[in-house]
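In: Quick one: sequence plus predicted model below, questions after.
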Amino acid sequence: MQVQELLQKKSIANKFIAQLRDVNIQTDRMRFRKNIERLGEVLAYELSKELNYDNNEVKTPLGPCKVAVSNDELVICSILRAGLPLHQGILNYFDDAENSFISAYRHHPNNDEKFEVLVEYLASASLEGKTLILADPMLATGKSFANVLKALKPMGMPKKIHLVSVIGSKQGIEYLKSEFPEDSKLWIATIDEELNDRGYIVPGLGDAGDLCFGTKLQH
């Protein structure tokens, strides 16, 4: 799996990441969601450079003009619930893509720090021969992405897989390299050094789902 880290070069994305991490700004849920959406747009733009293109002819008021337009059939699959604003950002740029949604959450069977990632809901288009974009803002252990890939197998074999994330850990990325095809590519805004004992990214930003939509009840 190839990795493309956005913040290796300075850009406006630095501002969005800084605001996502800032505890004094995180209380504004609308801004938090919007910054994830904006990063989805930036990452979608970078990803678009590796799609396949045909030269199409369009008619302007003054004559014909040839324009390169992507011919890839895209399916955007976001992991609920934190993936929704990231999904919207990607969809803003790939507005004719098909869409899939899947749940993946941490289940603590013994009410301690140990957890397993469960997938319980899936609504997906066919993936056969298409380009799959998997979206989840936080790439911590990598188990959510890996379990989602397994759950999507009955939907068909995509010709290419792109993963899109905002913040990831080095440990999670290394895990995904053994779970995804070699020609898969991860598009990520920034990578942090470690995970804590609870499997959260450090320094990270906290629980993206809670910061987007409010604290959830545990069951």
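Out: Nice, thanks for sending it over.
In: For the rest of this, base every contact and every neighbour count on C-alpha atoms.
Out: Fine.
In: just the strands in this structure please.
Out: Secondary structure of the chain, counting by DSSP state E: strands at 2-5, 53-60, 63-70, 74-80, 98-103, 105-107, 116-118, 122-123, 131-135, 138-139, 160-169, 185-192, 194-195, 201-202.
In: most packed of the ones you listed?
Out: Ranked by mean neighbour count, the strands of the chain are led by strand 138-139 with a mean of 26 (mean count of other Cα atoms under 10 Å).
In: what comes into contact with it?
Out: The contact list for strand 138-139, computed with Cα atoms under 8 Å, 6 or more residues apart in numbering, reads 145, 165-169, 172-173, 208.
In: how about TSV for the residues you listed, with distance to Glu98 added?
Out: Formatted as TSV, the contacts of strand 138-139 follow (distance: Cα to Cα, whole Å):
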residue	distance to Glu98
Phe145	19
Ser165	19
Val166	22
Ile167	25
Gly168	26
Ser169	29
Gly172	27
Ile173	26
Ala208	24
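In: for comparison:
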Amino acid sequence: MDLKAAYNNATTTSSSLQTTPLHDAKNGKSWFVKPWTSFQAAASLPDKVPGYERVHVIKRTYFTISLFTQLRDLNSSQEIFVKSARHLISIILSEALNFVPFMPKIVNTPVDGATYTGLEMTDVENLCVVSILRAADSMADHISHHLPGLPVGKILIQRDEKTAKPNVFFKKFPKNIQAKRVILVDPMLATGGSAAEAIQILKDDGVPEHCILMVCIVAADEGLQLLTKRFPQVRIVCGEIDRGLNSQKYIVPGLGDFGDRFFGTN
């Protein structure tokens, strides 16, 4: 039974909440389903990118475009950059969390003994975040703020400025990561080399591809092509997709070095 059907059943009986297994961590397809709202309409998911089966971008609004404008502006102060980045991170992660398991839940409201049939995030204990140091710490910290106690892993990968290839210096993962769903965060997906290296490390540690959700703020087509070809079961959610890379392998139009601008370093 899919989540929509289970939700509809839950509006008439609460038994489905206890008896209907909607998600199986070993089955990639069952993780990625559309939630269903109490208004009998599909919840909003990030738009699927044409040509990419498992790549999504958030829905563009005047507000998100204004935030990207501030992020990309060369003249934005660190204060403005950080404020805009935090707003965007919140929006992108909120949309990305549509792809983790939810179950119907009936609750009593404080008014007239009424009930509300909504959704509850399930299997949170088997969810974790892995950030690619250091820029991604800004994203990992935001998830931890909204989901306190969520385990956070770290991978230190630095790109060789001459070869543009990634070098791995450090990794530290939560216990039993092979049994968890992993939200892998990195603000910028350029060549995709660092992200691919991180995903391969996770796979080597036993994490199935379909249990990895990559979340970024800006992505280049080159990076998306690399990841989707090497790891076709990994799902990717990003804020915007830029037109490509320059000769130095930086995203264009891009926003510069995210870590330096966010943390105020050179």
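Out: Looks like it came in fine. Just so we're clear, the structure is a prediction, and the values are computed from it rather than from any experiment.
In: Superposing both, give me the TM-score.
Out: Once superposed, chain against chain, the TM-score is 0.84 (TM-score structural alignment, normalised by the length of the first structure); 208 aligned residues with a Cα RMSD of 2.2 Å.
In: re earlier: tell me which two of the contacts of strand 138-139 of the first structure sit farthest apart.
Out: Based on Cα to Cα, the longest span within the contacts of strand 138-139 of the first structure runs between Ile173 and Ala208 and measures 18.3 Å.
In: Let me see the contact set for Leu205 of the first structure.
Out: Taking Cα under 8 Å, 6+ apart as the criterion, Leu205 of the first structure is in contact with 20-22.
In: The one residue sitting closest to the centre of the first structure and Lys114 of the first structure, how far apart?
Out: By Cα atoms, centre = their mean, the first structure has its centre lying nearest to Ala135, at 2.3 Å. Separation of Ala135 of the first structure from Lys114 of the first structure (Cα to Cα, to the nearest Å): 24 Å.
In: repeat for Ile76 of the first structure
Out: For Ile76 of the first structure relative to Lys114 of the first structure (Cα to Cα), the value is 30 Å.
In: Turn the strands of the first structure into JSON lines, columns for distance to Gln88 of the first structure.
Out: Formatted as JSON lines, the strands of the first structure follow (distance: least, Cα to Cα, whole Å):
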{"stretch": "strand 2-5", "distance to Gln88 of the first structure": "20"}
{"stretch": "strand 53-60", "distance to Gln88 of the first structure": "23"}
{"stretch": "strand 63-70", "distance to Gln88 of the first structure": "20"}
{"stretch": "strand 74-80", "distance to Gln88 of the first structure": "9"}
{"stretch": "strand 98-103", "distance to Gln88 of the first structure": "10"}
{"stretch": "strand 105-107", "distance to Gln88 of the first structure": "20"}
{"stretch": "strand 116-118", "distance to Gln88 of the first structure": "24"}
{"stretch": "strand 122-123", "distance to Gln88 of the first structure": "16"}
{"stretch": "strand 131-135", "distance to Gln88 of the first structure": "10"}
{"stretch": "strand 138-139", "distance to Gln88 of the first structure": "16"}
{"stretch": "strand 160-169", "distance to Gln88 of the first structure": "12"}
{"stretch": "strand 185-192", "distance to Gln88 of the first structure": "16"}
{"stretch": "strand 194-195", "distance to Gln88 of the first structure": "27"}
{"stretch": "strand 201-202", "distance to Gln88 of the first structure": "23"}
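In: circling back: residue contacts, the residue nearest to the centre of the first structure?
Out: By Cα under 8 Å, 6+ apart, the residues touching Ala135 of the first structure are 76-79, 83, 86-87, 163-165.
In: can you rerun that using 10 Å?
Out: Ala135 of the first structure makes contact with 40, 76-80, 82-87, 90, 101, 145, 162-166, 186-187 under the criterion Cα atoms under 10 Å, 6 or more residues apart in numbering.
In: Alignment lookup: it to the second structure.
Out: Taking TM-score structural alignment, the alignment pairs Ala135 of the first structure with Val185 from the second structure.
In: and what of Lys15 of the first structure?
Out: Aligned by TM-score structural alignment, Lys15 of the first structure pairs with Ser66 of the second structure.
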